[in-house]
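Enquirer: Next input, structure requested:
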Amino acid sequence: MPEAETPGVRPARPWFRPRRPRPRSRAGEARSQHPPAAAAENGRPDGATPTTPPSPAPPSSSAGRGLELANTVFGGGSFALALMLYAGLLNSAAYYAYFHIDTLAIGFDPIELALTSLRLVTLPVLTILALIVFVAQFLRLLSSLNDSSWVVRSLWWTWRTMTRAHLVIVGVGTILLLEWNRIRPFEWSAPLLIACGLFLGQSAGNARAAARGKFWARTAPLTVAGLFLIWMIALLAGQLGREQAVEDAAHLDRRVEVVVLSTDRLSITGPPGLGTAEDLGKGKHYRYRYTGLRLLVERQDRYFLLPSGFNRDRDPTYVVQDDDSVRIELYPGARGR
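Expert: Reported below is the predicted structural model:
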């Protein structure tokens, strides 16, 4: 029988409280039921998820642009320097050939040849370069304008017409090549027209140039056009060199006057502009004196001299080696007006 409760007295509590089971998630039950599978999946004995290492930061875009710019400047500078050496050599060869001298015999260094090419920077050359830059920038401007304007449409139509008619330009240049002797001294215009026609044929405005993936369709015409441009530069450099030589020969009195003193007689005789050898007497170390000479160029203690009133068809160019038996005196030439 149950004990009777005493009125006013509370029943005693048990000395322990039973623990209630905690609810488990399904994921926890799966891990507890299959611990080897979880460990095999992540490769760790405790089944923890591995931490993915951070990916390296992508390279800076500014560094890539700087490298690309450096490569462009280096490549363009190397090509420009090689072109300057080539043009300077041809210009100097044509100039000194007028005075019966081989350029290689003088002994110019590459820097001097490159600086000599600056003679080509004349008004026609600057005009052509300015026209090329203008056309390139003008096409870029047209591409950014609204095509709805009739002015822009007319300009684009003109440009596309020129590109489609590139074979006509090449044909005109070829005809000028056949009439080589009649177009002098503008023979350099023939290869220039052919090169321009070939470049126009490969421009984006020509629909026929859309054949991609074929070597002969794009690379071959561009290579031939580059060769014609190099030929044009060679012709222009030679022409300017000859014109400069003729100009200097006509005003030879403006060049430095040279007096040669020697201990023995020299073989400097003949031309009308050359003074007779003056004998200063036996008591002089430098006994013979030669006047009427003008300085053309000096390299490696060798003086290339021209007689006053030089005539290319009859007069020679003298080469005097400066040593102990010769003394060279230089005097200013006449001032040009």
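Enquirer: Please count neighbours and contacts with C-alpha atoms only from this point.
Expert: Noted.
Enquirer: And the helices in the stretch 151-300 of the chain?
Expert: Secondary structure of the stretch 151-300 of the chain (DSSP state H, counting those that start in this stretch): helices located at 166-178, 189-201, 215-250.
Enquirer: Could you also give me the structure for this next sequence, so I can compare it with the first?
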Amino acid sequence: MSDPQESDERSLINTRWQRTLEVLSVIGPPLTVATALLVYFGWARTDAQSKAMGLDVSLFGYTVQDFILRSIQSLFQPLAWLVVIGLLWLMLDRAVSRLLEAARYRKLIHTIATVVLILGFAYAAVMWIVIVTRPGQTVLYAPFLIAAGLLVGAWGLSVRRRAAEPAARALRITPRALERALVFTLVTLLLFWGTSDFAQALGRGAALDYQERSHLLPTAVVYSKERLAVTAPNVREESAGTESAPLFRYTGLRLLVVSGGRIFLLNDGWTLAQGRVVVLPDNGSIRVEYGNPAAD
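Expert: Sure, this is the predicted structure:
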């Protein structure tokens, strides 16, 4: 015969393992979604910036790691706020759970939860109507607000169920797993939608920022044994060699980025309307000297 105490210990261990797996199953997808959002945000931001500058994002040859690094700086504060809000929500949910242990608060919490779920879903519906009625316009942050309304409404529904009487909860059969999966999928799609709009707005803003602050980019002087025929405005070609050893020097350029085996340069006084992006191979066929813009 097995020892009852040993059986209880095994049951406790199994319960702990089940809870651990549940926690991992909950934490895993958000981490995957967060990584995917970082990559997508970096790509969408770079794509919008490239198009505003008359380029294609594929020219830069960025890797997945490059897109993540380009997105972290812009998403650091929003992600920090999301973590803070998530911690506050967990504290609130635990406080509600402790109040539910007292039977005298169940009816009040049930009523408040009903109001919260109605307001949350109604807010999400109103924001959706706002987007649908403006098909040609981008309502910034609207997808995030819809996702927030859905999460608040879903949480209110969860609290309402927990506040119901045990007998009533036993009679109610709900496909909770399918319900949570649908909410998670919908919120994820809304996050990608909102991330795309936000990233594109930042990308277009970054292109305008280059127009206004191109004089703060590092200076670049290009030396080449062959004439490069650079026709960008304010770029000057000078002969720095001899007839037997020709060498051409190009000034009036600013470094944009070095990526994908290419050097991307802007001309002095670069603008979105009239500027040019000079693309040179980074393979040793040319020599580039970079300088501090403050020395100009």
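Enquirer: Got a TM-score for the pair?
Expert: In this superposition the chains share a TM-score of 0.75, using TM-score structural alignment, normalised by the length of the second structure; 277 aligned residues with a C-alpha RMSD of 3.8 Å.
Enquirer: still on that earlier bit, out of the helices of the stretch 151-300 of the first structure, nearest to Trp156 of the first structure?
Expert: Judged by C-alpha to C-alpha, the one of those that comes nearest to Trp156 of the first structure is helix 189-201, at 13.9 Å.
Enquirer: corresponding residues in the second structure for that closest one?
Expert: Under TM-score structural alignment, the alignment places helix 189-201 of the first structure onto residues 141-153 of the second structure.
Enquirer: What span of the first structure is the strand ranked longest in the second structure aligned with?
Expert: The strand of greatest length in the second structure, counted in residues with DSSP state E as the criterion, is given as strand 248-259. Counting by TM-score structural alignment, strand 248-259 of the second structure pairs with residues 288-299 of the first structure.
Enquirer: for that stretch, which positions count as buried?
Expert: Applying a neighbour-count criterion of 16 or more other C-alpha atoms under 10 Å, one finds 288-296 buried in stretch 288-299 of the first structure.
Enquirer: How about stretch 129-136 of the second structure?
Expert: Ile131.
Enquirer: Kindly tell me how buried Arg184 of the first structure is, as a neighbour count.
Expert: Arg184 of the first structure sits with 11 neighbouring residues when counted by other C-alpha atoms under 10 Å.
Enquirer: Please report the distance of it from Leu235 of the first structure.
Expert: 11 Å (C-alpha to C-alpha, to the nearest Å).
Enquirer: repeat for Leu85 of the first structure
Expert: Between Leu85 of the first structure and Leu235 of the first structure the computed distance is 15 Å (C-alpha to C-alpha).
Enquirer: Over to the aligned residue in the first structure for Leu59 of the second structure. Which of the three states is it?
Expert: Under the alignment (TM-score structural alignment), Leu59 of the second structure maps onto Ala105 of the first structure. When states are read from DSSP: H, G, I helix; E, B strand; the rest coil, the local structure at Ala105 of the first structure comes out as helix.
Enquirer: distance of Ala105 of the first structure from Leu266 of the first structure?
Expert: Separation of Ala105 of the first structure from Leu266 of the first structure (C-alpha to C-alpha) stands at 21 Å.
Enquirer: So the two - more neighbours on which side?
Expert: Under the criterion of other C-alpha under 10 Å, the comparison of Ala105 of the first structure against Leu266 puts Leu266 first, with 15 against 8.
Enquirer: burial of Leu171 of the second structure, as a residue count?
Expert: Around Leu171 of the second structure sit 8 other residues, with neighbours defined as other C-alpha under 10 Å.
Enquirer: To clarify, my last question referred to Val320 of the first structure.
Expert: Taking other C-alpha under 10 Å as the criterion, the count of residues near Val320 of the first structure is 18.
Enquirer: who are the neighbours in contact with it?
Expert: For Val320 of the first structure, the contact set (C-alpha atoms under 8 Å, 6 or more residues apart in numbering) comprises 302-305.
Enquirer: and if we set it to 7 Å?
Expert: Contact partners of Val320 of the first structure, counting by C-alpha atoms under 7 Å, 6 or more residues apart in numbering, are 302-304.
Enquirer: Next: Leu229 of the first structure.
Expert: Residues counted as contacts of Leu229 of the first structure (C-alpha under 7 Å, 6+ apart) are 191-192, 195.
Enquirer: what's the nearest residue to Leu113 of the first structure if we skip its chain neighbours?
Expert: Gly88 (4.8 Å; C-alpha to C-alpha, 6 or more residues apart in numbering).
Enquirer: is it true that the one you found touches Val121?
Expert: No. With contact defined as C-alpha atoms under 7 Å, Gly88 of the first structure does not count as touching Val121 (11.4 Å).
Enquirer: more crowded one of these two?
Expert: Ranked by neighbour count (other C-alpha under 10 Å), Gly88 of the first structure and Val121 place Gly88 first, with 27 against 10.
Enquirer: distance of that one from Ala38 of the first structure?
Expert: With distances taken as C-alpha to C-alpha, Gly88 of the first structure is found 78 Å from Ala38 of the first structure.
Enquirer: Determine the longest helix present in the second structure.
Expert: Residue-count comparison of every helix in the second structure, with assignments taken from DSSP state H, identifies helix 4-52 as the longest.
Enquirer: Check which helices and strands that helix sits against.
Expert: Under the contact criterion of 3 or more C-alpha pairs under 7 Å, 6 or more residues apart in numbering; DSSP states H and E, the helices and strands touching helix 4-52 of the second structure comprise helix 64-100, helix 176-213.
Enquirer: ranking the ones you listed by burial, who's on top?
Expert: Mean neighbour counts were taken over these using mean count of other C-alpha atoms under 10 Å, and the top value, a mean of 17, falls to helix 176-213.
Enquirer: Relative to the first structure, what is the average displacement of that helix?
Expert: In the superposition against the first structure, helix 176-213 of the second structure averages 2.9 Å from its aligned positions (mean C-alpha distance after the TM-score superposition for the first structure).
Enquirer: tilt between that helix and helix 64-100?
Expert: 130 degrees (axes from the mean of the first three to the mean of the last three C-alpha atoms, to 10 degrees).
Enquirer: mind checking what His166 of the first structure lines up with in the second structure?
Expert: Correspondence of His166 of the first structure to the second structure, assessed by TM-score structural alignment: Gly120.
Enquirer: what residues are up against its match?
Expert: 149-150, 152-153.
Enquirer: So Phe310 of the first structure versus Leu261 of the first structure, what's the distance?
Expert: Between Phe310 of the first structure and Leu261 of the first structure the distance is 21 Å, computed by C-alpha to C-alpha.
Enquirer: circling back: are any of the contacts of Val320 of the first structure buried, and which?
Expert: For those, a burial check counting by 16+ other C-alpha under 10 Å picks out 303-304.
Enquirer: No further queries at this time; thank you.
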